[in-house]
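1. pasting the sequence and the predicted coordinates here, then a few questions.
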Amino acid sequence: MNSAELALVQVSVPGDEDVPGYMRALETAAAYLPAEQLRLLRRAWAVGAAAHEGQVRRSGEPYITHPVAVAGVLADQKVDIETLVAAVLHDTIEDTPLTRAALASEFGESVAELVEGVTKLDKLQFASRREADAESFRKMMLAMARDLRVILIKLADRLHNMRTLGAQSAEARERIARETLEVYAPIAQRLGMNLIKSELQDLGFRALYPMRHRILDKHIRAQPLLRREAMAKIEAQIAQRLTKEGMGYRLVSRVKSPWSIYNKMRGEAKTFEQVIDVFGFRVIVGKVAECYHALGVAHSVYKPVDGRFRDFIAIPKANGYQSLHTVLFGPYGSPIEVQIRTEEMDLIAERGIAAHWAYKHGGDGPNSAQQRAHSWISGLLETESDTGSSLEFLENVKVDLFPDEVYLFTPKGAIMSLPRNATAIDFAYSVHTDVGNQAVAARVDRKLVPLRTRLASGQTVEIVTAKSSQPRPQWLEFVVTGKARTAIRQQLKQLEHEDAVQLGHRMLDSALEDLDSSLERLPAAQLDAYLAEHRYPRLEALLSDVALGNRMPAQVAQSLSRKDPARARAHHREDRILITGAERGVVTFANCCMPIPGDEIMGYHTAGRGVMVHRIECPNLAEYRKSPERWVDIGWDRVVTGDYNVALRFQVENRPGVLAQVAAAVAKAKSNIDAVEYLERDTNVSVIQFAIEVRDRTHLADVIRKVRRLGVVHGVQRQ
């Protein structure tokens, strides 16, 4: 430990008369802690104040007031002493001479680990602010996996920063507010911390759209006297009936926040009057059985709206939220929303993972909200190592923070929750990555459906798999969950790599054969020396680079064989590299001439993109002839798979119904139509271009034959 650290750790703790008001407020909020822990908290403040001495916030206040205020937010949640100490010291490692080792020595390893988990990464160099924020977020999620208290401190830190956002520049206010609404408020909601979520949303909305917030807030406060009287009358009627039933309860009226009203107005295209014209109440009782009793009482006072009852007690939300929700027909033509829950459910709904904090001290173990939070984070981190960048990881997390969920059943009756609009393929990947990779179809309520089918709550879903099946790029167009998207991308990359290795092997072997050599005949030492010289960890990496056009096979072959290229023998037709059409990412079919199986073709090696396949008669090949070293002699294999794009121009009579006749003839030939475009149109004749899919030249000839039989078609031409 250096002298500066030693001096900071050995600071004296002041007496009560020397403690400033902001610290007294924290100690009052933390009065639930025993006396010796309060003394430790004061010591943490003394060390933090000494460490931050001379530092001020943008508002001009001493910097230490910020971490103490963060600890105050957490003290309101009644968290443990380690969390409060870490909150007071959460910026010391980043902004002061104090080190992790010094904190561990003075306050213990747990506090040091929490502070390190919250510490940002601003000292590292990133290409952009977005990338830095994304990497900082990735680090925070990893730290959360080790200790959930990291996110408690981070959310409290963000909440106090939002409360004091006025000192920031306009640009910073907008950036921080947007990040709060897009990431931090949804995380608080995902972890069940409703109180913090609501305040983050309100502050974020006010900072991002100050005029909209001001108008909505004014309208909410200016509710007419008639509405207030109606609210009181409904509350009295429900309370009277609950009392008659002999129930112990708390009845609370609910007021919508500006942010929730704004979202409903925007998302459901409703007016302010339509959104605000809803009465909301919360009934809090002692036991679960009393929740259902209270539900019966509510339904006896006012009639329920059909299809608006939700039982989140039997099927909790993913964040542990439990409650009964029902909507009643109100006496003034306005609906009445009622939530019914126990005291414990209410505490968990408001505080989430911070409710009844039982982490390591004073409890049997984490509560259900904490367990659900751990499982959510574990699921995110399963995909973390597969994502290509921090930005991609952050986007996946944003996707997973959907506020609405669907609840589904496995064939064995297990309940699974997925984001709204999730598809059968999302369900498959949520079961297991291997199930997703091998999925071919799904059975929803015993009916066979495609994998792109969107799921609805209450359905039973079974995935049909086949060992030979593999993910398709089209799946990325309709998957919703980050886990599915990451797994599909990872598998496609792996398949592309395998195809690139195989094609690169064939291309390099062909080039070596020209020099009377082959990969098998090359001395191992010679090959290893080449790989080491060009920093390839394995032969597969070199072969992939060859296929992708980053290295020319002829040049690599010459270096490996150490032979004069003048001795190379001429290519023969049997030396062609044959393709099946299934080579992902390394063989591309040119849009200029659209080759299909059966065409005479030639390949052109493009750096980073692999082999671009052209028809021999393609007019663009004249330009490519200037680089003969990039030409690849290729042909079609005996078995070719897949559908191939081709463009056909039809000269037809210009009269109603002709387009439909041509489209029907194309469909009868079992060809998909991708696009249709009128190229020319006059009084008598039109030229229509169809972009269609065919298997090969034989299939194309069948399409042309069926279209030519139509009397309204005067000519067909392939582009």
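-> Structure received.
2. drop to CA atoms for contacts and neighbour counts, all remaining ones
-> Fine.
3. how about residues contacting stretch 386-404?
-> 130-131, 134-135, 137-138, 182-183, 186-187, 189-190, 380, 384, 419-420, 480-483, 485-487, 490 (C-alpha atoms under 8 Å, 6 or more residues apart in numbering).
4. how long is that stretch from one end to the other?
-> 26 Å (C-alpha to C-alpha, to the nearest Å).
5. could I get the buried residue list for that stretch?
-> Neighbour counts over stretch 386-404 (16 or more other C-alpha atoms under 10 Å) mark 387, 390-394, 396-402 as buried.
6. first-to-last residue distance for stretch 85-94?
-> Span of stretch 85-94 from end to end, C-alpha to C-alpha: 16 Å.
7. contacts for that stretch next, please.
-> Outside stretch 85-94, the residues that reach it (C-alpha under 8 Å, 6+ apart) are 40-41, 44-45, 48, 51-52, 64, 67-68, 70-71, 98-100, 111-112, 114-116, 118-120, 153.
8. check contacts around Glu533.
-> Contact partners of Glu533, counting by C-alpha under 8 Å, 6+ apart, are absent.
9. before we move on, back to that, out of the contacts of stretch 85-94, list just those in helices.
-> 40-41, 44-45, 48, 51, 67-68, 70-71, 100, 111-112, 114-116, 118, 153 (DSSP state H).
10. any idea which element Ala143 lies in?
-> Assigned by DSSP states H and E, Ala143 belongs to helix 129-146.
11. show me what that helix is packed against.
-> helix 109-118, helix 149-163, helix 368-384, helix 390-400 (3 or more C-alpha pairs under 8 Å, 6 or more residues apart in numbering; DSSP states H and E).
12. now tabulate these in a markdown table and tack on distance to Gly657.
-> What follows is the helices and strands packed on helix 129-146, written out as a markdown table (distance: least, C-alpha to C-alpha, whole Å):
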| stretch | distance to Gly657 |
| --- | --- |
| helix 109-118 | 67 |
| helix 149-163 | 62 |
| helix 368-384 | 52 |
| helix 390-400 | 45 |
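13. try this one side by side with the last:
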Amino acid sequence: MFTIDDLADRLGGYLPQDEIQQVKRAFYYAEQAHDGQRRRSGEPYVTHPLAVANILANMHMDHQSLMAAMLHDVIEDTGVSKEALAEQFGKPVAELVDGVSKLTQIAFEDKAVAQAENFQKMVLAMSRDIRVIIVKLADRLHNMRTLGALRPEKKRRIARETLEIYARVAGRLGINTIRVELEDLSFQAIHPMRSERIKRAVSSARGHRRSAIREVQSTLQKSLDDEGLNGTVIGRQKHLLSIYKKMRDQRKPFAEIMDVFGFRIITEDVASCYRILGIVHNLYKPVPGRFKDYIAIPKANGYQSLHTTLFGSRGMPIEVQIRTREMEAMANNGIAAHWLYKAGQTTHPIAEGSHARARAWVKGLLEMQRHAGDSLEFIENVKSDLFPDDIYVFTPKGDIMELPQGATVIDFAYTVHTDIGNNCIACRIDRQLAPLSTRLESGQTLEIITAPGARPNLAWLNFVATAKARSAIRHALKHQQQAEAVQLGRRLLNKALAEFSTSLEELNDSVLESVLAELEQSQETLLESIGLGTRLAHVVARRLVDMDDDDKAERQGDEAPERQRPVMITGSEGMVTKFARCCHPLPGDPVVGHLSVGKGIVVHRAECRNLAEHRNDPDKLFALEWSEDIQEDFPVALRIEFESRRGLVAELAGLVTDADANIERIGIEERDARLSIVHLTLAVRGRIHLARLIKRIRNLPNVGKITRVGN
């Protein structure tokens, strides 16, 4: 059994004695705090924090991280407070422990909310000290190693959470030794039979191909020695989940996946990496398009290496990775390499760069957290941000920007800056104008064109790939909707007040303040709630009038009462005014507004059958009037019957275009051998424009009945 003395001996290799003593003191404190507690396996509970500290010792983490590992369950599972830990071991250790601890004092509705809230708490702690996540990953790794004592359904739940979040976080921070083990352990817990079969197949395949692997390895090593280059060639094993994903996604049998030989060449410096690349390309023919230079352009987690794929002597593909010893340490330990070098009282640019990138990533998480509506939305954004495949594009000044696979122009704009994303109107890719939805490819140069009054479009959410862009767009749209709801609420309240021959501007300030205090809302939130339909304008108006000292409710002026004046609409009110799809209202149609809770006004044609249940509810239904100055196009649906003949649909499309209208959707239905029906959705400026268009369609030969569709 592994003991604290065994750990102390290991720590002696890189920590001074006084720091080792502090780690031992933290262990004895945890042992006393957890006295009497046991794990599901029956072992004393303190074996878990000791094992977590041992994992961190493998990464040469500092003594405070090791102390936090010893104490990480003390706040959560015993009566010890954060303040008591700070008094005993110092504030940094107490903050680390608190960051790793779960939210135990709150009862959540379900496991998903609890998971999201706990991760959100951890992100806040990470922003203060990045070591929090490293301790948490080590804690999760040991929990995954000891899942055996849990119920099957709980195993699967923990494994899915590990796969979706913690393994991805480990990959994002470059800690690949932990990432690979977390992925394989999760795979074993979720699919135990598949995992076992692949494990046996890998063992068998490795035995059959041992001679071929040894032959390639010795050939590579001999070539390096002949050229006088100091490099070590080692075989690279695929892990279980990687093999399973390739079999599933690429629909390949196991034999084809295992036919690829993987090797890693470790050398002394960057210059040697490129010289070795030349040697292996002379030795075996490279596969076109399969070379990647992650030394010149490192991955977001700091990973650096040269990757190439070659045709081997037996026709088998050979994958080769070439890197320095520092890059190897970075690839295995990621951000933890920062403390590995710190322990030796030295710094290294690779480790320092990785640390800076990790802090920038956490800063991005905090920005997402501020924009997210709730913890569940935040954690979904984080999950989508943790996919590892990246592309690299350039700004006009030549700066490299890293984006996930499938990213679009909008993602790039928000990566540069949130304001640039919000004000983006167009883009040039390699000096050519391109749509904002264009998916980017590595090596492209992008220039974003902005305009001061531009705003994000709801449709952008259909194609953006980054969590930052998605959360920023939602945040901007929410504020846009809020501003439009306030404006609409003001108009609706003034309309209601007009029935009492007054307006919001004419009311006494003290009256307004009294009602706002009574409702416990600010003027802006009150108007927003009226605009969104969650509070009725006439109820608020009545309360305002009743409190008015001048008793304006009884005032009868000389001018005509304004209660019949309809609300004016222009078609460009934004997100709080929507046009009903059931009846497609057009400028010129008699229209009414239906106040829909949480959405604002929905505009219907006055004769729309869907309004039958609201006809007698003046609070929900009110008169609207079209503005004379309308520039927008509006959709309208037509049903056209015609005798089938060749070329009629093409003629119809040409006629619509000539009439300065747009076809949004077209469908053809055959009623019988002679008669067909065209279902056409057009964008027109109004009722007069539509009438002119219908008149022109009637002049086409073989056209019969034309009907405007609206329930």
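-> Received, thanks. These numbers were taken from a predicted model, which means no experiment stands behind them.
14. before we move on, back to that, now distance to Gly320 of structure 1 too, for the buried residues of stretch 386-404 of structure 1, in JSON lines please.
-> Formatted as JSON lines, the buried residues of stretch 386-404 of structure 1 follow (distance: C-alpha to C-alpha, whole Å):
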{"residue": "Thr387", "distance to Gly320 of structure 1": "28"}
{"residue": "Ser390", "distance to Gly320 of structure 1": "28"}
{"residue": "Leu391", "distance to Gly320 of structure 1": "28"}
{"residue": "Glu392", "distance to Gly320 of structure 1": "27"}
{"residue": "Phe393", "distance to Gly320 of structure 1": "24"}
{"residue": "Leu394", "distance to Gly320 of structure 1": "23"}
{"residue": "Asn396", "distance to Gly320 of structure 1": "22"}
{"residue": "Val397", "distance to Gly320 of structure 1": "19"}
{"residue": "Lys398", "distance to Gly320 of structure 1": "19"}
{"residue": "Val399", "distance to Gly320 of structure 1": "19"}
{"residue": "Asp400", "distance to Gly320 of structure 1": "16"}
{"residue": "Leu401", "distance to Gly320 of structure 1": "14"}
{"residue": "Phe402", "distance to Gly320 of structure 1": "15"}
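15. closest to Leu548 of structure 1 out of those residues?
-> Nearest to Leu548 of structure 1, judged by C-alpha to C-alpha, of the buried residues of stretch 386-404 of structure 1 is Thr387 at 21.7 Å.
16. now which residue in structure 2 aligns to that closest one?
-> Aligning on TM-score structural alignment places Thr387 of structure 1 opposite Ala372 in structure 2.
17. ok, now Ala590 of structure 1?
-> Using TM-score structural alignment, Ala590 of structure 1 pairs with Ala580 in structure 2.
18. its match contacts Ala606, doesn't it?
-> No - using C-alpha atoms under 8 Å as the test, Ala580 of structure 2 is too far from Ala606 to be in contact (11.4 Å).
19. quick one on the thing from earlier: for PyMOL, write the select line for the buried members of the contacts of stretch 386-404 of structure 1.
-> Those of these that count as buried under 16+ other C-alpha under 10 Å are selected in PyMOL with:
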select buried, resi 131+134+135+137+138+183+186+187+189+190+380+384+419+420+480+481+482+483+485+486+487+490
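20. and Arg685 of structure 2, what pairs with it in structure 1?
-> So, by TM-score structural alignment, Arg685 of structure 2 is matched to Arg695.
21. show me what contacts its match?
-> Arg695 of structure 1 neighbours (C-alpha under 8 Å, 6+ apart): Ile596, Pro597, Thr641, Gly642, Asp643, Tyr644.
22. neighbours of the equivalent of the last one over in structure 2, how many?
-> If you follow Tyr644 of structure 1 across to structure 2 using TM-score structural alignment, you land on Phe634. The tally of other residues near Phe634 of structure 2 (other C-alpha atoms under 10 Å) stands at 18.
23. Arg128 of structure 2 versus Phe634 of structure 2, what's the distance?
-> Applying C-alpha to C-alpha to Phe634 of structure 2 and Arg128 of structure 2 gives a distance of 52 Å.
24. is it true that Val567 of structure 2 touches Ser627?
-> No - the pair Val567 of structure 2 and Ser627 does not pass the contact test of C-alpha under 8 Å, sitting 9.6 Å apart.
25. give me the buried entries from the contacts of Arg695 of structure 1.
-> Neighbour-count burial (16+ other C-alpha under 10 Å) applied to the contacts of Arg695 of structure 1 gives Ile596, Pro597, Asp643, Tyr644.
26. so of the residues you listed, which ones are in strands?
-> Within the buried ones among the contacts of Arg695 of structure 1, residues falling in strands by DSSP state E are Tyr644.
27. just list the residues touching Gln631 of structure 2, thanks.
-> With C-alpha under 8 Å, 6+ apart, Gln631 of structure 2 has these contacts: Arg685.
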